[in-house]
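Undergrad: sequence first, predicted model second:
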Amino acid sequence: ALQANGWINFRMRAMLVSIASYHLWLHWPGPAQQLARWFTDYEPGIHYPQVQMQAGVTGINIPRMYNPVKQSQDQDPRGEFIRRWLPELEGVPDDWIHTPWLMGGARQRAAGLRLGETYPLPVRDHEQAAREARAKLTAWKRAYVEREESRRVFVKHGSRARQPNRKRRNNAPAAPVAPATGQGELF
């Protein structure tokens, strides 16, 4: 669809970058450059920050790991988009259109589908890939981000350097005292 039209909606763009970044561990500039070549509405000032945000490298957004099956089920429940752009899945029943790789051999044959021949096998198990990505990001955050943030806060707010003695020194003059007026002031 993207190659044919030069355009896909924002959710699909985000999902493509998410899958490339978290499921396949591709460094974001490669997919960003490829998408830039295909998008007819490519504008670098919008495109690259959006790709970086979806790839989780801006440092201000939580990682957005899209589940492609869930997105497909939510956004294309009857598989109309899938069947239009993947004609090899045209004969797949609605119950299997979002997960044709889970169909048994007899169902595949009935649908005219031969996984690995007429339609590719999944590159990765998306659920396992997302679990691994979350684990890697959590480990990195614990090892680096939290340590660096702790160090930054400590340096700024928690220095253990000896503070100067704030008591009045013997040779320092006493603070001036206001003269009493004898009229019962409290202070």
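TA: Sure, I can see it.

Undergrad: CA only for contacts and neighbour counts going forward, please
TA: Fine.

Undergrad: which residues are contacting the biggest helix by length in the chain?
TA: The longest helix of the chain (DSSP state H) is helix 126-140. Helix 126-140 has contacts (CA atoms under 8 Å, 6 or more residues apart in numbering) with 22-24, 65, 67-68.

Undergrad: ok, second structure coming up, stack it against the first:
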Amino acid sequence: MRSLLATGWLHFRGRAMLVAFASYHLWLHWRPLALHLAQCFVDYEPGIHYPQIQMQAGTTGINPNRMYNPVKQSQQKDTDGAFIRQWLPELRQVPTSWLHSPWLMPITLQQRYGCVIGQHYPAPIVDLQHAQQQARAKLSQWLQQHDRLNWQQQKQAVVERHASRKRPAPHQTLPAKDQLSFDW
């Protein structure tokens, strides 16, 4: 969020993880989140923004729910911690081995590196694993309460009607690749 607020931009994976974390781990409704992010993004375009937010929040019914683990994503996408150190100066002295989860450092190391959790850097607001398990349980319960087969049929109908990779109808033929022409 510090990077986004300072620059107005976040790469796609960061946006996806941000929305997924807010939606599943924090169980926040997607609409206020979408409005807030719309005001943050310099490349805000409603026709792209809202479908992407809804997809990542799991409200479209087409895509599977993507519950990213921010620690795992951080370890994979920022292995040396350059992004973290740039945007979280209070963590600059923390060794890379602890950088992605500094709250797990023993207090003696927190003191040595000048990053006492709860004092210099906030403690986690949720337990990642527990919050994700709760979100999966809530979604599973919702699917059980609603006709899962009917839900799958509705999902398929939406895909068939709106998916961007629709196959041409049997009576339609597409021109060969070398026969395509464009008037630019």
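TA: Sure thing, it's come through. These numbers come from a predicted model, not from an experiment.

Undergrad: which part of the second structure matches the longest helix of the first structure?
TA: Residues 128-142 of the second structure are where helix 126-140 of the first structure aligns, with TM-score structural alignment as the criterion.

Undergrad: same deal with stretch 31-40 of the first structure?
TA: With TM-score structural alignment as the criterion, stretch 31-40 of the first structure aligns to 33-42.

Undergrad: got the buried residues for the matching stretch?
TA: Neighbour-count burial for stretch 33-42 of the second structure, counted by 16 or more other CA atoms under 10 Å, picks out 33-34, 37-38, 40-41.

Undergrad: what's the counterpart of Q75 of the second structure in the first structure?
TA: Under TM-score structural alignment, Q75 of the second structure pairs with Q73 in the first structure.

Undergrad: where do the helices sit along the first structure?
TA: So, for the first structure - with DSSP H - the helices run 2-5, 10-18, 29-38, 44-55, 68-75, 80-85, 105-110, 126-140, 146-157.

Undergrad: quick one: closest of these to W96 of the first structure.
TA: Checking the helices of the first structure against W96 of the first structure by CA to CA gives helix 105-110 as the closest, at 9.5 Å.

Undergrad: residues of the closest one that come out buried?
TA: Buried, per 16+ other CA under 10 Å, within helix 105-110 of the first structure: Q108.

Undergrad: that helix maps to which residues in the second structure?
TA: Using TM-score structural alignment, helix 105-110 of the first structure pairs with 107-112 in the second structure.

Undergrad: post-alignment, the matching stretch versus the first structure, mean distance?
TA: Its aligned residues in the first structure lie a mean 0.5 Å from stretch 107-112 of the second structure after superposition (mean CA distance after the TM-score superposition for the first structure).

Undergrad: pull the residues that contact that stretch.
TA: Residues contacting stretch 107-112 of the second structure (CA under 8 Å, 6+ apart): 102, 116-117.
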